[in-house]
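Participant: Okay, predicted coordinates and the sequence, questions at the end:
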Amino acid sequence: MQKKIIKVHATDNVLVALVNLTANEVISFENQDIKVISDVKAKHKIALQTLEIGDEIFMYGVLVGKASFKIEKGGVLTTENVKHQSAKVSKKTGTIDWTPPNVDQWKDKTFMGYHRKDGQVGTANVWLFFPLVFCENKNIEKLKSIFEKELLTQKSNSHQMLLRSLVNDNVGELEQAETTKVFENIDVKFITHPGGCGGIRQDSESLARLLAGYVKNPNVAGATVLSLGCQNLQIDIFNKALEAISPDNKKPVLMYEQQQMGTVDDMLTAIIKSSYAAIKEANEIERKPAPLSKLKVGLECGGSDGFSGISANPTLGFTSDMLVALGATAILSEFPELCGVEQELVNRCVEEENANKFLSLMQAFEKSVIDAGSGFDMNPSPGNIKDGLITDAMKSAGAAKKGGTSPVVDVLDYGEYITKPGLNLLCTPGNDVESTTAMVGSGANIVLFTTGLGTPTGNPITPVIKVSSNSDLAKRMSDIIDIDTGEVIRGEKTIEEMAETMLEYIVNVASGNISSKASLLNQDDFIPWKRGVSL
């Protein structure tokens, strides 16, 4: 029989409803009876004890809010009676000991990856087209149409056939989509963006570092880069950014500047000839065995619900710990969603310098948000709130579970590239696509993405594995969900057992045996962060 409520941490003074609860229902918990005051939807919280105005509210063992009105024992927590509150952190106060999980059965496991000359190993092999400035987006789109038409032989998909039949007033049997590839070992991807000019110079420099990170990412075999010529993000700025993170770059990077090449026709002709030859050569690269220590896994959550911090995120956390124990890399980002858990993360930093850098980045980020007339407390979305995440600290405490318990080996600002195996903190917004985009730019060759509401986010060069916090979502949106952790909520699997399943799935995706749902849907999302306010 499934439990109806759960207390996540021993010191919490709230309970999470695992199922819908009805008014006046009496639930036995820890040798006491709790009468539910009003109807409570699954994923929402009820008070374990009467909370007076100003009383602090704890969940996941940390401060997540304070009562703005009296909440009776058994009463539901809402945005009306609870306000965001988080603990203030000023410095590292201690060191947290870590006992790695037992990973003996995984030590000799390998994945089939694409080995790069700099020692990195890709889980995909991509030739990437991108512009340095938005003025070239049109040409990128032209090239995308040309290359995809010739390198991917596609029949009309079912939706095209449906519209065609409606136009012709002939609704009949629909032809199913079918795709064949000219090259087996290389994918060709295209990204566009609204940056590179028109903003402050720092925005262009930040974009240069991000794009350089995409070239260095082990999933990329080489790139075709388009420049207009007069924009802020000059070719030399991009080249310096690439040299800074990859001083001995061996990947081919084909550069074209429209204002130096004459007509669009002349430029496209040159690009197509040279790029095709390079893509054909990159297709010769084949997968070979690599240790799991070569995995660099981004940890993301989006469209979170009240179960995310109980099932999906802790599963990612234990998987992260397993990967770290194997010598691999994990990346935890979304700094607005670490608000309230800073002390734990600071104390987990191996080096004092990184602890100070983390706090400095957090404080600067929060100040920029406050200066714009907002605050981290505005981070939960309407969907988050509807499904039980009513304060930023509550959302953050659950989101931080993705990072497991391992030591923090490095803290990176946006656009910096991963250099140390282990758990890394990366400064990004909480926006799903901006954060995922940034982690891939810092070297992630796999991204694990949890969701409780359903988010179809993907990435053009890195497989994104979507993890649902509940089984209802996995059934309802089966086309976007790869792994369902609803078994944890029902008590059918432990976090540890679910993590074993997840790691096996990661190895299969990294080896090309399984395509993530986001990849199958061609969900190639790419949004750079303009270093203003973005939550």
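Facilitator: Looks like it came in fine. This structure is a prediction, so every number in the text was calculated from the model and none was measured.
Participant: Only C-alpha atoms from now on, for both contacts and neighbour counts.
Facilitator: Noted.
Participant: which residues of the stretch 201-350 of the chain fall in strands?
Facilitator: Using DSSP state E, counting those that start in this stretch, the strands found in the stretch 201-350 of the chain span residues 220-227, 253-257, 288-291, 296-301, 329-332.
Participant: Can you lay out the ones you listed as a markdown table showing mean neighbour count and distance to residue 199?
Facilitator: What follows is these, written out as a markdown table (neighbours: other C-alpha atoms under 10 Å; distance: least, C-alpha to C-alpha, whole Å):
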| stretch | mean neighbour count | distance to residue 199 |
| --- | --- | --- |
| strand 220-227 | 25 | 17 |
| strand 253-257 | 17 | 21 |
| strand 288-291 | 16 | 42 |
| strand 296-301 | 30 | 28 |
| strand 329-332 | 30 | 28 |
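Participant: take a look at this one as well, against the first:
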Amino acid sequence: MTSVPTVPDLAEVALVLRPADDVAVTITDVPGGAEFMSAHGPVRVKQAVPRGHKLAIRPVEAGEQVHKYGQSIGRATRAIAVGDHVHTHNLGMDEADRAHEFSTTRVRPAAPSGPTRFFQGYHRADGRVGTRNFIGILTAVNCSASTARMIAAQFAGPVLEAYENVDGVIALTHNSGCGLVAGSEGAELTRRTLRSYAAHPNIAGLLVVGLGCEMLPATSLLDGLDLPADKQVRTLVIQENGGIRATVRAGVDAVNEMIPVLETMQRQPAPISELVLGMNCGGSDGYSGITANPALGVASDLLVAHGATTILAETPEVFGAEHLLTRRAVSEQVGRKLLERIEWWKDYTASGGGSLDNNPSPGNKAGGLTTILEKSLGAVAKGGTAELSAVYEYGERVTSRGFTFMDTPGYDPVSVTGIVAGGATVVVFTTGRGSVLGCKPTPSIKVATNTATFERMREDMDLDAGGIVDGTASVESVGQEIFEKVIAVASGERPVSEQLDLGQDEFVPWQLGAVT
């Protein structure tokens, strides 16, 4: 008797994320002509589908919505048959308005049982707790950038090896500070970002360097700023100090005065409720919303349950999923503030001749993401399930406990600069294609969404979330691993970004508005 060959189950090569989805996400390269059996019937793959991409498991007529995560990720630009590869050639933007509800699905993570968890941090006089002990050289204007770098360079290498409690001397330089329209949104944004870095709890020693004729003078970055009494602060103005060489000599002297003071500061136990976690993603792929991002969401919920603060950002990358966040807002006012920022971004991108759907990068698309809706639905998973307690402007200090949101661009260095300005003392950065970002003075933990990227860039990654796809790990177990990693790094463990000394050049404040 001739045996009938068994058709393999679709689950061997693809994941169906929600029962009503029209697509599955491939977990391996699937060749054209392959046949599988799904819950909806047979699936014959029409053409090769790369791993991380979408495979149609239901027919969709042209103009109809295509669903993934149980949500619309776009509309079919032509008829899609079962077994088709679903991507840019047959899937476009869905411009339909979404219904926004407020405070309908608020969740407060249950208070954890067991003893209070602690990390080893630097207690500041204003009550905040730092995870690092840096001397930061902050520039008032681009004209003082080279001078700041020259000062910091004198303390590179083994110079500080004798000082166990001094993490380094960093030059935080930027390309603005002059030519701004006084009182404009752009000028205020730059000033706010710089002042927020000046007050950051990971910076225990502060040297502000200006030129002397800039629109944002060095003194303006400190005037009225309520800095803790134990923060070492110095100011130098190049024109008043006799030029670059004289200012470098004076700056080196100032830093040498601070170092012994910082060395007396010791790590001491602090409850993890004092942690502020920044969450960002970059080089996203088709697995981001399935593995690393929801796992980070688990870690965020765990921290919030312990009384800590977490910050989600990248406003262009929540567009299309903002309705999921407004439902979690603690009030209609908080939800509407998020919607106001979305509307601002629509106008902002339109004024430049684009739209928010321009956001998915070529790398995102190569990794399987097609529209901003699909990217956003995966990106908001970083925020877990906790209620949204507050929405902040770019670079504004975050003072609310719990899960919060900050308005930032999607461009990684600019976004993370805003998050750190807000007070993040640890950052977790998820990536599918691979990222090499650092963000001094805050340590950055890299989580790969798939094992292939983790193995290829093993020397740049801290954690691998790829086991969620192959079944060797769960979202919850990887989330717990991220949670424990955050506590360890907050206590002094050095992630890869710090081992590679990354983070000075990634200080990139958002530049907005006219330059005169």
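Facilitator: Structure received. Fair warning: this is a prediction, and the values are worked out from it, not measured in the lab.
Participant: Any chance you could compute the TM-score here?
Facilitator: Aligned and superposed, the two chains score 0.93 in TM-score terms (TM-score structural alignment, normalised by the length of structure 2); 500 aligned residues with a C-alpha RMSD of 1.9 Å.
Participant: Looking at the strands of the stretch 201-350 of structure 1, which is nearest to residue 100 of structure 1?
Facilitator: Closest approach to residue 100 of structure 1 among the strands of the stretch 201-350 of structure 1 is made by strand 329-332 (14.1 Å; C-alpha to C-alpha).
Participant: so that closest one aligns onto which residues of structure 2?
Facilitator: Under TM-score structural alignment, the counterpart of strand 329-332 of structure 1 in structure 2 spans residues 309-312.
Participant: Find me the equivalent region of stretch 359-375 of structure 2 in structure 1.
Facilitator: Going by TM-score structural alignment, stretch 359-375 of structure 2 sits over residues 379-395 in structure 1.
Participant: neighbouring contacts of the matching stretch?
Facilitator: 42-45, 59, 63-65, 78-79, 82-86, 303-306, 309, 336-341, 376-378, 430, 453, 535 (C-alpha atoms under 8 Å, 6 or more residues apart in numbering).
Participant: Stretch 94-112 of structure 1 too?
Facilitator: 123, 287-292, 321-322, 325-326, 347-349, 405-407, 507-508, 510-512.
Participant: So for that stretch, what gets flagged as buried?
Facilitator: Under the neighbour-count criterion of 16 or more other C-alpha atoms under 10 Å, stretch 94-112 of structure 1 has 96, 100, 101, 106, 110, 111, 112 buried.
Participant: likewise stretch 496-508 of structure 1?
Facilitator: In stretch 496-508 of structure 1, counting by 16+ other C-alpha under 10 Å, buried: 496, 498, 499, 500, 502, 503, 505, 506, 507, 508.
Participant: do stretch 33-46 of structure 1 as well
Facilitator: 34, 35, 36, 37, 40, 41, 42, 43, 44, 45, 46.
Participant: Mind putting the residues you listed into CSV with distance to residue 5 of structure 1?
Facilitator: Output for these, formatted as CSV (distance: C-alpha to C-alpha, whole Å):
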residue, distance to residue 5 of structure 1
34, 11
35, 12
36, 11
37, 15
40, 11
41, 11
42, 9
43, 9
44, 10
45, 9
46, 9
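Participant: which one in structure 2 is aligned with residue 501 of structure 1?
Facilitator: With TM-score structural alignment as the criterion, residue 501 of structure 1 matches residue 481.
Participant: Run through the residues that contact the corresponding residue of structure 2 for residue 52 of structure 1.
Facilitator: For residue 52 of structure 1, the aligned position in structure 2 is occupied by residue 61, per TM-score structural alignment. Contacts for residue 61 of structure 2 (C-alpha under 8 Å, 6+ apart) come out as 76, 78, 79, 80.
Participant: are any of the residues you listed buried, and which?
Facilitator: For the contacts of residue 61 of structure 2, buried by 16+ other C-alpha under 10 Å: 76, 80.
Participant: how close does the one in structure 1 that sits across from residue 326 of structure 2 in the alignment sit to residue 95 of structure 1?
Facilitator: By TM-score structural alignment, residue 326 of structure 2 lines up with residue 346 in structure 1. Separation of residue 346 of structure 1 from residue 95 of structure 1 (C-alpha to C-alpha, to the nearest Å) stands at 9 Å.
Participant: try residue 387 of structure 1
Facilitator: Using C-alpha to C-alpha, residue 387 of structure 1 is found at 35 Å from residue 95 of structure 1.
Participant: Looking at the buried residues of stretch 94-112 of structure 1, which one is closest to residue 275 of structure 1?
Facilitator: For the buried residues of stretch 94-112 of structure 1, the nearest to residue 275 of structure 1 is residue 112 (26.0 Å; C-alpha to C-alpha).
Participant: So the residue in structure 2 that that closest one lines up against: helix, strand or coil?
Facilitator: Residue 112 of structure 1 maps onto residue 120 in structure 2, with residues paired by TM-score structural alignment. Assigned by DSSP: H, G, I helix; E, B strand; the rest coil, the conformation of residue 120 of structure 2 is strand.
Participant: where does residue 120 of structure 2 sit relative to residue 104 of structure 2, distance-wise?
Facilitator: Distance of residue 120 of structure 2 to residue 104 of structure 2, computed by C-alpha to C-alpha: 38 Å.
Participant: okay, now the aligned residue in structure 1 for residue 27 of structure 2: neighbour count?
Facilitator: Matched by TM-score structural alignment, residue 27 of structure 2 corresponds to residue 18 in structure 1. Applying other C-alpha atoms under 10 Å, we find 20 residues neighbouring residue 18 of structure 1.
Participant: And the strands in the stretch 1-150 of structure 2, which stretches?
Facilitator: 14-15, 23-26, 35-38, 41-44, 54-56, 65-68, 71-76, 85-86, 91-92, 118-123, 129-130, 134-139.
Participant: Now the second one on structure 1. Mean distance?
Facilitator: The one in question is strand 23-26 of structure 2. Aligned to structure 1 and superposed, strand 23-26 of structure 2 gives a mean residue distance of 0.9 Å (mean C-alpha distance after the TM-score superposition for structure 1).
Participant: Now do that strand: which elements does it pack against?
Facilitator: strand 14-15, strand 54-56, strand 65-68 (3 or more C-alpha pairs under 8 Å, 6 or more residues apart in numbering; DSSP states H and E).
Participant: In a helix, residue 146 of structure 1, correct?
Facilitator: Yes - applying three-state DSSP, one finds residue 146 of structure 1 inside a helix.
Participant: Having no further points to raise, I will conclude here.
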